[in-house]
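J.: The following comprises the amino acid sequence and a computationally predicted model.
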Amino acid sequence: MRKPSQDFIRDVLEKSHTVPVLVDFWAPWCGPCRILGPVLERLAARAAGRWELVKVNTEEEPELARQYEIYSIPDVRLFVGGQSVDGFVGALSEGQIEQWLQKAIPIPRSARYKEAERLFAEGKCKKAAELLAQERAAGVRDPDASLLYARAAICSNPKEALEALGPDAVSQDPQVAEAVRELGQALLSPSPSEEKADSRLSRDRQGWEALRDGRPEAALELWIGLLEEERNFREGELARICRALFQVLGWRHALTERFSRRFSAAVHV
């Protein structure tokens, strides 16, 4: 078998011992190749060196295409340690490629990210958001981290949290992302005025203040108490907000497990 070209040996086989290399086998006459190419280039730029992209024109390198059994293009191969270890054929969407990359090239988690996960699981959303904000300031744009930041920051900084919900973050969990949006829009909306003294409206307002202060436990305690008195409080809006908050926290979160039964009993009486 003919040896690969020196450029391929240097740029792919040798380079893949230090960083994963994605090889795009393409040709100028291939329509799907022209669609896929810019998507891969955009993702490579976003990866910021976590993996590298090499494009191989099969018209110019027919021997290389035969060696790697490229029968249909575009054909994308992932090289690690000098070997082809994974790949796909055809022009996938950007979201599909991102999901494939996350499995093929797992993103190393920093100590800050792991600590933020722990804090979020304990209900310390504000502290978790502060750590993840440091990750973002350092240029980290991991979709999982972006979604976790949006979930953690939605109470204390809803505007920035919603800005973090790019397509890559939304694709991680569309339902949770939608719950983040619903909660963020509610937090950014003006608070309803209290035309008369009403202890229920006062407790509702205190719940929003607690949530904005990063204390979801206090907010849920106040709101579910209100729903136990009037399940259709604010014409069902408060119940929708509670459901969105449970989704943002996660159904296995300690606060969700603690309050969800009381919530269900209150709204389904």
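T.: Structure's in. What do you need? Numbers count the residues shown, from 1 in each chain.

J.: alpha carbons only for contacts and neighbour counts from here, please
T.: OK.

J.: Do a quick rundown of the helices in the stretch 1-150 of the chain.
T.: Secondary structure of the stretch 1-150 of the chain, counting by DSSP state H, counting those that start in this stretch: helices at 6-8, 31-47, 62-67, 94-104, 111-121, 125-137, 143-153.

J.: and E163, which of these is closest to it?
T.: helix 143-153 (8.2 Å; CA to CA).

J.: For the closest one, name the packing helices and strands.
T.: If you count contacts as 3 or more CA pairs under 8 Å, 6 or more residues apart in numbering; DSSP states H and E, helix 143-153 packs onto helix 111-121, helix 125-137, helix 158-163, helix 167-172, helix 174-188.

J.: Name the stretch from those helices that approaches P32 most closely.
T.: helix 167-172 (22.0 Å).

J.: which of the residues in the closest one are buried?
T.: 168-172 (16 or more other CA atoms under 10 Å).

J.: go on, stretch 118-129?
T.: 119-121, 123-129.

J.: distance between the ends of that stretch?
T.: Stretch 118-129 has an end-to-end distance of 12 Å (criterion: CA to CA, to the nearest Å).

J.: Over to stretch 208-219?
T.: 7 Å.

J.: The nearest residue to G37 once chain neighbours are set aside and V76: what is the separation?
T.: In space, and not counting its chain neighbours, G37 is closest to D24: 7.7 Å by CA to CA, 6 or more residues apart in numbering. To V76, D24 is 5 Å away according to CA to CA.

J.: Give me the angle between the helix or strand hosting R261 and helix 111-121.
T.: Assigned by DSSP states H and E, R261 belongs to helix 254-267. On the basis of axes from the mean of the first three to the mean of the last three CA atoms, to 10 degrees, helix 254-267 is oriented at 30 degrees to helix 111-121.

J.: one more structure, for comparison:
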Amino acid sequence: MEMAKNSYEYVLKLKKRRQKDYGSEASWSSLESDVREFVRAKTKTEKERWLTKRNVPQARAIAAETNLPAGDNGWTHYVGQRLDLSPPQGSPTREERKEMQAAGVRNSQFEEFLKKNAAPREAVQAVEHVLEEWIRGRTDLMQELLATELSVNRSPVSREVFSRVLRSFTFPDHGAVNEARHGILSSQRDFSGTLQVPDWKHMFRPITAEHRITVIRSQSSNQLRDEVVAAFQFVHAPNDLVLLTVERRKTRWVVKDLTNVIVH
């Protein structure tokens, strides 16, 4: 509630600096009870219903962006929902042309970055093997692909906890997973349900038109230790950027760390 109030007051300050006449604004006291109702909505379904009731455009997509359990509508209701931020049809404005130009520069810089930091082909194949075993839920085979010393977000964990975190990412309702802290703090949550997909690569959101999974050499790599980092996002967990560190130990590649960063 404090964040909502401060945000609203900031918008009012911005309004005063604009030359356009927006008319009179509502007082915070007149909005407070309505905002509190939205804050108390604990699932994607409840958020969507609040937004729909007030005729907010893209209500389902907005609700899908939250890190909350799916609720009554079920997780499939929200998979693949993304906010439509595309410009209106017609000739692009000056600002839109600038943004299109900037996007082109960003894409070329990203491709250049990948070329300079490209991982060896054998490392990419090793990462893809790990990801396929992970997505298909072959936990018995995954054990051979884990390092002796493991960490989550760079904090040491046991093999049991690490395996539970891996399972949590394939659990369909990722909002429920987020509430359970990906199984790090509690072993009570059952993450036995996994997504069934014909092509495991379709489980990952495209980062660019060309890439679903980005694999680059780690900055700590040297001649004595080969290490790569894979970055990706799951389609059912759009707010989690996952970084998987994979290292070559003698003749095989093993996973040593999983780090997830919340992005909105």
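T.: Done, it's in. Predicted, not measured: the structure shown is a model, and the values here were computed from it.

J.: Please state their TM-score.
T.: Their TM-score after superposition, calculated using TM-score structural alignment, normalised by the length of structure 2, is reported as 0.28; 117 aligned residues with a CA RMSD of 5.6 Å.

J.: Number of residues surrounding the residue nearest to G37 of structure 1?
T.: 25 (other CA atoms under 10 Å).

J.: quick one: the spatially closest residue to L227 of structure 1 that is not a sequence neighbour from A239 of structure 1, how far?
T.: Computed as CA to CA, 6+ apart, the closest residue to L227 of structure 1 that is not its neighbour in sequence is A266, at 5.8 Å. A266 of structure 1 sits at a distance of 9 Å from A239 of structure 1 (criterion: CA to CA).

J.: neighbour-wise, which of those two wins?
T.: A direct count of neighbours by other CA under 10 Å for A266 of structure 1 and A239 places A239 higher, at 22 against 19.

J.: secondary structure class for that one?
T.: helix (DSSP: H, G, I helix; E, B strand; the rest coil).

J.: doesn't E221 make contact with L211 of structure 1?
T.: No - the criterion here is CA atoms under 8 Å, and L211 of structure 1 misses it with E221 at 11.0 Å.

J.: Those two - which one has more neighbours?
T.: More neighbours surround L211 than the other of L211 of structure 1 and E221, with 21 against 15 (other CA under 10 Å).

J.: helix or strand for that one, which one?
T.: Going by DSSP H and E, L211 of structure 1 is part of helix 199-212.

J.: Beyond that helix, next helix or strand please.
T.: helix 216-229.

J.: Check which helices and strands that following helix sits against.
T.: Counting by 3+ CA pairs under 8 Å, 6+ apart, helix 216-229 of structure 1 packs on helix 199-212, helix 237-249, helix 254-267.

J.: re the thing from before, dump the helices of the stretch 1-150 of structure 1 to TSV, plus distance to R262 of structure 1.
T.: Below are these laid out as TSV (distance: least, CA to CA, whole Å):
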stretch	distance to R262 of structure 1
helix 6-8	63
helix 31-47	44
helix 62-67	62
helix 94-104	37
helix 111-121	20
helix 125-137	22
helix 143-153	23
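
J.: Out of these, flag the one nearest L226 of structure 1.
T.: helix 125-137 (23.5 Å).

J.: Throw the buried residues of helix 167-172 of structure 1 into CSV and include distance to A137 of structure 1, thanks.
T.: CSV is the format used below for the buried residues of helix 167-172 of structure 1 (distance: CA to CA, whole Å):
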residue, distance to A137 of structure 1
D168, 18
A169, 17
V170, 20
S171, 22
Q172, 21
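
J.: quick one: which two of these are the most distant?
T.: D168 and Q172 (6.8 Å).

J.: number of nearby residues for the closest residue to L78 of structure 1 other than its chain neighbours?
T.: Nearest residue to L78 of structure 1, sequence neighbours excluded (CA to CA, 6+ apart): L22, at 4.6 Å. If you count neighbours by other CA under 10 Å, L22 of structure 1 ends up with 24.

J.: I'd say L22 of structure 1 and V80 touch.
T.: No - contact criterion CA under 8 Å: L22 of structure 1 and V80 do not qualify, at 9.0 Å.

J.: Tell me the one among the buried residues of helix 167-172 of structure 1 nearest to A150 of structure 1.
T.: A169 (8.9 Å).

J.: residue contacts, the residue nearest to that closest one when sequence neighbours are not counted?
T.: Leaving aside its chain neighbours, A169 of structure 1 sits nearest to P143 (4.5 Å; criterion: CA to CA, 6+ apart). For P143 of structure 1, the contact set (CA atoms under 8 Å, 6 or more residues apart in numbering) comprises 168-169, 172.

J.: okay, those residues in CSV with distance to K55 of structure 1 next?
T.: Below are the contacts of P143 of structure 1 laid out as CSV (distance: CA to CA, whole Å):
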residue, distance to K55 of structure 1
D168, 24
A169, 27
Q172, 28
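
J.: Sort out which one of the residues you listed lies nearest G95 of structure 1 for me.
T.: D168 (6.7 Å).

J.: Now the closest one: closest residue in space that isn't a chain neighbour?
T.: With CA to CA, 6+ apart, the residue lying closest to D168 of structure 1 is P143, at 5.4 Å.

J.: L166 of structure 2 looks like it's in a helix, true?
T.: Yes - assignment of L166 of structure 2 by three-state DSSP places it within a helix.

J.: For L146 of structure 2, see how far away it is.
T.: 11 Å.

J.: cool, and W134 of structure 2?
T.: W134 of structure 2 is 11 Å from L146 of structure 2, by CA to CA.

J.: other SSEs contacting the helix or strand containing E149 of structure 2?
T.: For E149 of structure 2, the enclosing helix or strand under DSSP H and E is strand 146-152. Judged by 3+ CA pairs under 8 Å, 6+ apart, strand 146-152 of structure 2 is in contact with strand 155-157, helix 159-169, strand 252-262.

J.: and D140 of structure 2, which of those is closest to it?
T.: Of these, nearest to D140 of structure 2 by CA to CA is helix 159-169, at 10.3 Å.

J.: most packed of the helices of the stretch 1-150 of structure 1?
T.: helix 143-153 (a mean of 26; mean count of other CA atoms under 10 Å).
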